[in-house]
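Q: Dropping the sequence and predicted coords here.
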Amino acid sequence: MPLDELSAGIDEAEDVSRRCARVERAAAEGRAGELYALALTLRTGSSRQRDAVLLRILQALALTPGAAHAAHAVRLAATEEDEARVRLAAALLASAQPLEHLLPLFDGYDQAPELFACLTHELVLRHPDLGQEGAVRRVAAHLADGNHPLAVLPLTLLDFEDGLDLPSYGLRGTSYAIPFGPGERPGALRRPGHRVPAVELLAPGLLTAAVENWAQDSNGRIEARAFRLAVPAELDAALLDGLGLACLAGEGELAVRAATPSEVMTVLFAAAATGSAYGSGRGGAYGRLLAWQSMTALAGGSRIEDAADRTWALFSASTAWFHQVAWDLGVAALDPGRLVLHVLAATDTD
């Protein structure tokens, strides 16, 4: 049955689930070109129903392995005006399509520069040796020449990016690990009125980069602070509890544990890439960039490599500030001299 019949009466349809199921079957049958043509037909109008079927076409093309499917998904995403959908297309393609189907398409970089910028760094996350490919290196050079934001990211992963949890995509939804949240707390002893001698510093602007989407897309709140301590200190519950942090105000248990740079990067990447209660995040490519920005700021705002020299901690609390649903995050970093501390806390709820 011709797929173009799916556009008939679509704007008045109460439910498009059957149309979406037809799209999925067509993708499985190898009818990539017909699906692309249907997408162009649907774009001649505007409605919630059309948009839902268009999204399913993009998903079905990107997630069904095959050279034709990958090529038509790229063609469709290349003319997409929604930046979030472009990022999604790149993530889907990188997760499902073999490299031999994707790399030849990189010659079309000029027709879809943002798509290939995202696709390049989505692929870097999944293929550690990708940076050796000439097609990818050429795109990276274009990004550098154009001062693209993603150009600062290398085509290899740093040592402490070895544990990043990448989403698993499917036509029935997305699954991913959430490395933050209220968790189990041992109930650390707190001292009401305890204050640590310190001078508050101006927190780097990019400190909040990884979690800004929690506030922009959902109900999140964020606290980002920086302090210079009067005397060297250990990064523990007593230190954090004595700085007057808003997120720790009032009653509630506080749990602090030492963390590695790898653990911190995993948390920041998940916060940026996969999002919050009502937000879907910024995807893998920009998620990595935003995690880098927050981690660099936490490490003093100079170089991402300085993260290796810092003392790191992850913390959570049952205070009124944290929603204690699923999206609770607390990160602290102490400089090698044990005098300068940066803190990032975020929480969100549905």
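A: Yep, it's here.

Q: For the rest of this, base every contact and every neighbour count on C-alpha atoms.
A: OK.

Q: The residue positioned nearest the centre of the chain: what's it in contact with?
A: Nearest to the mean C-alpha position of the chain, by C-alpha atoms, centre = their mean, lies residue 273 at 0.8 Å. Under the criterion of C-alpha atoms under 8 Å, 6 or more residues apart in numbering, the contact partners of residue 273 comprise 280-288.

Q: For the residues you listed, pick the one with the most neighbours.
A: Of the contacts of residue 273, residue 284 is surrounded by the most neighbours, 31 neighbours in total, counting by other C-alpha atoms under 10 Å.

Q: Surely that one is in contact with residue 124?
A: No - with contacts defined as C-alpha atoms under 8 Å, residue 284 does not count as touching residue 124, sitting 9.6 Å away.

Q: helix/strand/coil for the residue nearest to the centre of the chain?
A: Taking DSSP: H, G, I helix; E, B strand; the rest coil as the rule, one finds residue 273 in the helix state.

Q: gap between it and residue 103?
A: For residue 273, the distance to residue 103 equals 24 Å [C-alpha to C-alpha, to the nearest Å].

Q: Same question for residue 125.
A: Residue 125 is 15 Å from residue 103, by C-alpha to C-alpha.

Q: same thing with residue 87?
A: Distance check for residue 87 against residue 103: by C-alpha to C-alpha, it reads 18 Å.

Q: Pick out whichever of these two has more residues nearby.
A: Neighbours per residue (other C-alpha under 10 Å) separate residue 87 from residue 103, with residue 87 holding more: 23 against 14.

Q: Next secondary structure after the helix or strand containing that one?
A: When elements are assigned from DSSP states H and E, residue 87 belongs to helix 83-96. Scanning forward in sequence from helix 83-96 by DSSP H and E, the next helix or strand is helix 99-102.

Q: okay, now the one to match up with it:
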Amino acid sequence: MEDAKDDLGSLVWGQAEQRAAQGDPSYVRELGSQLADRHAAAVEQVREYERQLAYVVRVLALTPGRASLVQLCRLLDEKRPSTSGSGLLPRFVASLLAEHQYVTDLAATVFDRREWGRLDELRACLFHELVLRGVDIDKFPPLRSWPLERPGWHALAWLPVHLSAFESDVDFPSRSIRGSARGGPANLPSEGRMDPPTPRTSERSALRDIATVDVYETIVAAVQAGEWGDYGAWVFMLDEAITPDQVPALLPTLPMDCVDGLGPTGRFEIAVRPADGIWSMLFATASMGGMYGSGVQGAFGRLWAWRSMAGLSGTRVGASVEEVEYQARQCTWFHFEADADWFHNDISADYGIATLSADRRRIAVLAATDTD
């Protein structure tokens, strides 16, 4: 099979079937072995090209100035590079651009649809990256006109074109050409604490989880997007209205995986939080991701944070972001941690969120963990 090194393909297509029929399966196996080796080498070469290309894109994106932007747009528009990794995804490139480039340069170059017709996905993400960073889009005509030109079917079209008060205090990663640093969801604050006294009751609540598949998927949207290790969501309808100060004692008794194994004296800490603080936690979860991922960046982080807020607050399906914000402000929000088996209690890698509806008859819970 020495000649197989020179023309392996002709041997595969010309002899594999014949040799098998002649009772020589070892020959066919050897063909497969050589193909597997060549495939592995080719895959690694492709990965190396992807790493190199992602680095080139990063250099152009992080070098301020219109000259770099023009060359980057030309590369992305003409070659339309795709990758299985995150380094070439439009949402990642958009995040780099928003962090390192001047808004005037971005508006004049990236948002020129006549010059770069294939960059709508990059523009869609970059627009919301800039909104989140407090850019007044009305001051830049290309940005002001983008909501009228963007594809109406795009998922990001649901988001508002101006910054909500909920979104005024968000964290972003810090990137350089060869490195990056990021934060994560906030730890349980000392203010607003409502820890229930111990020992707590060991009696389990008779309430049952009524979350439908759609409601569950909406609540966990941000955590799922951030690719955290494990998460869960539950919704309970109460027999009668309760006050917010009754929630801390009720939560540990509910039939939820995240509090299984929590004894009467096990640590259960909880604080009431403003709704915008919960939104920021969800945004960090989705946008920056877990320990082994890079998240979905700012634009889609914004989208999935609002989706999770909608599910937790019980906002109707199809509602606008403004409706979600209004509904969320009527709810009472809680942030909790526990020494239950489900959590690992690593810093910024475990949290629980609970919300009591405006009528005080519905409790929704989201729990997330991102440890091994």
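A: Alright, I've got the coordinates. Model, not experiment: these values are computed from the prediction.

Q: one step back: can you give the distance from the helix holding residue 87 of the first structure to the centre of its chain?
A: Distance, stretch centre to chain centre, for helix 83-96 of the first structure: 12 Å (C-alpha atoms, centre = their mean, to the nearest Å).

Q: same for it, what does it pack against?
A: The elements that helix 83-96 of the first structure packs onto, with contact taken as 3 or more C-alpha pairs under 8 Å, 6 or more residues apart in numbering; DSSP states H and E, are helix 48-63, helix 67-78, helix 113-126, strand 168-170, helix 283-298.

Q: Against residue 271 of the second structure, how distant is the residue lying closest to residue 365 of the second structure once chain neighbours are set aside?
A: By the measure of C-alpha to C-alpha, 6 or more residues apart in numbering, the closest residue to residue 365 of the second structure outside its immediate chain neighbours is residue 354, 4.3 Å from it. The span separating residue 354 of the second structure from residue 271 of the second structure equals 10 Å under the rule C-alpha to C-alpha.

Q: Spatially nearest residue to residue 272 of the second structure, not counting backbone neighbours?
A: Computed as C-alpha to C-alpha, 6+ apart, the closest residue to residue 272 of the second structure that is not its neighbour in sequence is residue 334, at 4.4 Å.

Q: contacting residues for the one you found?
A: Neighbour list for residue 334 of the second structure: 270-273, 353-355 [criterion: C-alpha under 8 Å, 6+ apart].

Q: SS state for it?
A: For residue 334 of the second structure, the reduced secondary structure class is strand; criterion used: three-state DSSP.

Q: same check, this time on residue 333 of the first structure
A: Taking three-state DSSP, the label given to residue 333 of the first structure is strand.

Q: and it, what pairs with it in the second structure?
A: Residue mapping for residue 333 of the first structure onto the second structure gives residue 355, with TM-score structural alignment as the criterion.

Q: Skipping its backbone neighbours, what lies nearest that match in space?
A: Nearest in space to residue 355 of the second structure, with sequence neighbours left out and distances taken as C-alpha to C-alpha, 6+ apart, is residue 333 at 4.5 Å.

Q: List the contacts of that neighbour.
A: Taking C-alpha under 8 Å, 6+ apart as the test, what residue 333 of the second structure contacts is 272-275, 278, 353-356.

Q: at 10 Å instead, please
A: Contacts of residue 333 of the second structure were listed using C-alpha atoms under 10 Å, 6 or more residues apart in numbering, and they are 244, 271-278, 312-313, 353-357, 363-365.

Q: Could you provide the contacts of residue 273 of the first structure in JSON lines, with additional columns for distance to residue 68 of the first structure?
A: Below are these laid out as JSON lines (distance: C-alpha to C-alpha, whole Å):
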{"residue": "280", "distance to residue 68 of the first structure": "28"}
{"residue": "281", "distance to residue 68 of the first structure": "29"}
{"residue": "282", "distance to residue 68 of the first structure": "27"}
{"residue": "283", "distance to residue 68 of the first structure": "24"}
{"residue": "284", "distance to residue 68 of the first structure": "24"}
{"residue": "285", "distance to residue 68 of the first structure": "24"}
{"residue": "286", "distance to residue 68 of the first structure": "27"}
{"residue": "287", "distance to residue 68 of the first structure": "28"}
{"residue": "288", "distance to residue 68 of the first structure": "29"}
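
Q: quick check, nearest of those to residue 97 of the first structure?
A: Taking C-alpha to C-alpha as the measure, residue 97 of the first structure lies nearest residue 284 of these, at 15.8 Å.

Q: do you know how far the counterpart of the closest one in the second structure is from residue 280 of the second structure?
A: Aligned against the second structure by TM-score structural alignment, residue 284 of the first structure finds its counterpart in residue 298. Counting by C-alpha to C-alpha, the gap from residue 298 of the second structure to residue 280 of the second structure is 12 Å.

Q: could you pull out the helices for the stretch 201-350 of the first structure?
A: With DSSP state H, counting those that start in this stretch as the definition, the stretch 201-350 of the first structure shows helices at residue ranges 212-217, 237-241, 261-274, 283-298.

Q: Of those helices, which is nearest residue 189 of the first structure?
A: Once the helices of the stretch 201-350 of the first structure are compared by C-alpha to C-alpha, helix 237-241 is nearest, at 8.6 Å.

Q: Against the second structure, what's the mean shift for that closest one, could you check?
A: Once superposed with the second structure, the aligned residues differ from helix 237-241 of the first structure by a mean of 1.2 Å; criterion: mean C-alpha distance after the TM-score superposition for the first structure.

Q: Where does that helix end up in the second structure?
A: Using TM-score structural alignment, the residues of the second structure aligned to helix 237-241 of the first structure are 248-252.

Q: Pull out the buried positions in that stretch.
A: By neighbour count with 16 or more other C-alpha atoms under 10 Å, stretch 248-252 of the second structure contains the buried residues 248-249, 251-252.
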